[in-house]
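**Student:** next comes the sequence, and after it the predicted model I'd like to discuss.
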Amino acid sequence: MARDLTPLAALGLALSEVLPEGVTFAVEDPSQPEGKDDLFASEAAAMTRAVPVRRAEFAAGRRAAHRAMDDLGVLPAPVPMAADRAPEWPEGLVGSISHCEGAAVAVLGFSGVHAALAVDVEPDLGLPRDLHDLVCTEAERAWLSGLEPGARDRAARKLFSAKECVYKLQFAQGGKLLNFSDVEVVIDVDHGAFEARFLCDAGRYGAQEVVQGRCLAVGGFIICFMSALQDIEIVA
């Protein structure tokens, strides 16, 4: 990877190399001033009482979503916030938005192909040690304990991000509110991937079912991505 890339450009390049065909994305900087045309009226309505930082992150996420629509060949349209705070995608589309300090990311595809997409972006900083017991299962804590002490907190942040991604994937498919202890994750650092095992029934996923995703550390960020294809019946 070129060393002169900005952190957001490096993040975008990494995403471009792992997303499946037919899935578009965009990366935006929440620190950039909001333009007067950044948000549709139905999007802006959700932020009327938001503090400036929250509004900036929301606007950057919607800018990214609009750009991803354009790259998919779709006219940009509003992505309002539902009552459960999830994005309401236009008919025919499925996607996911995530943001943290310094980055906002959106991924998008056609709902006729993908049942759900999920993305989570986090700062590549250590997860506070007092959150390890909340986020990690016993098996995950055992894995962390086998790492070099200086690597454990950052690895725990990857577990956190992967679980956030799993939550979004199942929730978009009729899932439910999950606790961190409802999913167990194994990170494959060498291949930038992870496996997650459901420890309870969650929407279309049964207990003990395993799903896969990507988990990358790049540009000072951790980015996790997952996708689920539609169950398409093939008629001979």
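**Tutor:** Cool, the structure landed. Numbers count the residues shown, from 1 in each chain.
**Student:** could you use CA atoms for every contact and neighbour count after this?
**Tutor:** Noted.
**Student:** quick one: the strands in the chain?
**Tutor:** For the chain, applying DSSP state E gives strands covering 24-28, 93-100, 103-110, 114-123, 183-188, 193-198, 210-218, 221-229.
**Student:** go through those strands and name the closest to E164.
**Tutor:** Of all the strands of the chain, strand 114-123 sits nearest to E164, with 6.6 Å by Cα to Cα.
**Student:** report the buried residues of stretch 169-178.
**Tutor:** L169, Q170, F171, A172, Q173, G175, L178 (16 or more other Cα atoms under 10 Å).
**Student:** sorry, wrong one. I was asking about stretch 70-87.
**Tutor:** Neighbour-count burial for stretch 70-87, counted by 16+ other Cα under 10 Å, picks out D70, D71, L72, P76, A77, P78, V79, P80, M81, P87.
**Student:** before we move on, back to that, would you list the strands of the chain in CSV and tack on distance to D130?
**Tutor:** Below are these laid out as CSV (distance: least, Cα to Cα, whole Å):
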stretch, distance to D130
strand 24-28, 31
strand 93-100, 20
strand 103-110, 25
strand 114-123, 18
strand 183-188, 19
strand 193-198, 23
strand 210-218, 22
strand 221-229, 20
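**Student:** alright, now check it against this:
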Amino acid sequence: MAGGLTSTGVIERILPPAVTAVESYTDPDGLRLFPEEEALLANSVAKRRREFTTVRDCARRALQQLGLPPTPILPGERGAPGWPAGVVGSMTHCDGYRGAVVARATQVATVGVDAEPHAPLPDGVLDAIALPAERARTATLVAAHPTVCWDRLLFSAKESVYKAWFPLTRRWLDFAEADITVDPAGSFAARLLVPGPVLGGVPVGTFQGRFLVDRGLVLTAIAVAAP
């Protein structure tokens, strides 16, 4: 599609078929916001405006694929996107990438995605976001597979965990409240260290996710099936 927008790309490779994804590697000219969205950008710098606008265009294109009309997507509590009734979704952006994913709530209980540049974390960040066991496992992965920035991948996975967690609980989740184990084959498991959400009468203690390193990006995704 023109301008770098695509409904098929990297993120969908780590999501189930019930989730619709649209992503962009550029910020196309001519994109429009709803007035309610525009009002949120009154004092924003150009970079913030571009990423905010493009990721919402991705989200509206994804919603369109579900048969839904364009609608404002406003940040709500703790900045979580406000999706139409009956829809779950997640948005992410970093340098060179914007992506949005949506699904029917009858099929998917929650979804969380995150994209990061495939580069090492700044000094001190890993110590701030990782449990001792996670740091030890990350060091083992670095020794075995040194071409992957495992510290950045861990950070991204924690972001996806939070994005999947918050819509179900409406509660904050600290970096230290989920213990993530990464399988270098392309998946990860996040064991919740605090009481988790209840779906269909069953407490959720672990989120299962997938990851991908491609096009200079680290991408992580969690999709929890509806009960």
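**Tutor:** Arrived safely, thanks for sending. Note that this is a predicted model, so its numbers are computed, not measured.
**Student:** circling back to that earlier point, save the buried residues of stretch 169-178 of the first structure as TSV, and put in distance to L159 of the first structure too.
**Tutor:** Below are those laid out as TSV (distance: Cα to Cα, whole Å):
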residue	distance to L159 of the first structure
L169	15
Q170	17
F171	18
A172	20
Q173	22
G175	20
L178	15
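**Student:** now the buried residues of stretch 70-87 of the first structure in CSV, with distance to P149 of the first structure?
**Tutor:** Output for the buried residues of stretch 70-87 of the first structure, formatted as CSV (distance: Cα to Cα, whole Å):
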residue, distance to P149 of the first structure
D70, 45
D71, 43
L72, 43
P76, 46
A77, 47
P78, 46
V79, 42
P80, 43
M81, 40
P87, 38
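**Student:** what distance do you get for V194 of the second structure to A85 of the second structure?
**Tutor:** Per Cα to Cα, to the nearest Å, V194 of the second structure is found 28 Å from A85 of the second structure.
**Student:** cool, P28 of the second structure as well?
**Tutor:** Taking Cα to Cα, one finds P28 of the second structure at 28 Å from A85 of the second structure.
**Student:** farthest from the middle of the second structure: give me that residue.
**Tutor:** Here the second structure reaches farthest from its C-alpha mean at A143, the gap being 27.1 Å by Cα atoms, centre = their mean.
**Student:** identify the residue of the first structure aligned to that one.
**Tutor:** Matched by TM-score structural alignment, A143 of the second structure corresponds to E148 in the first structure.
**Student:** so V194 and A85 of the second structure - more neighbours on which side?
**Tutor:** Ranked by neighbour count (other Cα atoms under 10 Å), V194 of the second structure and A85 place V194 first, with 12 against 8.
**Student:** ok, now which ones touch the equivalent of that one over in the first structure?
**Tutor:** Correspondence of V194 of the second structure to the first structure, assessed by TM-score structural alignment: C200. Shown in contact with C200 of the first structure (Cα atoms under 8 Å, 6 or more residues apart in numbering): D182, V183, G206, A207, Q208.
**Student:** most centrally placed residue in the first structure?
**Tutor:** V119 (1.6 Å).
**Student:** what does stretch 172-189 of the first structure rub up against?
**Tutor:** With Cα under 8 Å, 6+ apart, stretch 172-189 of the first structure has contacts from 115-116, 134-137, 139-140, 158-159, 162-163, 167, 170-171, 193-200, 202-204, 215.
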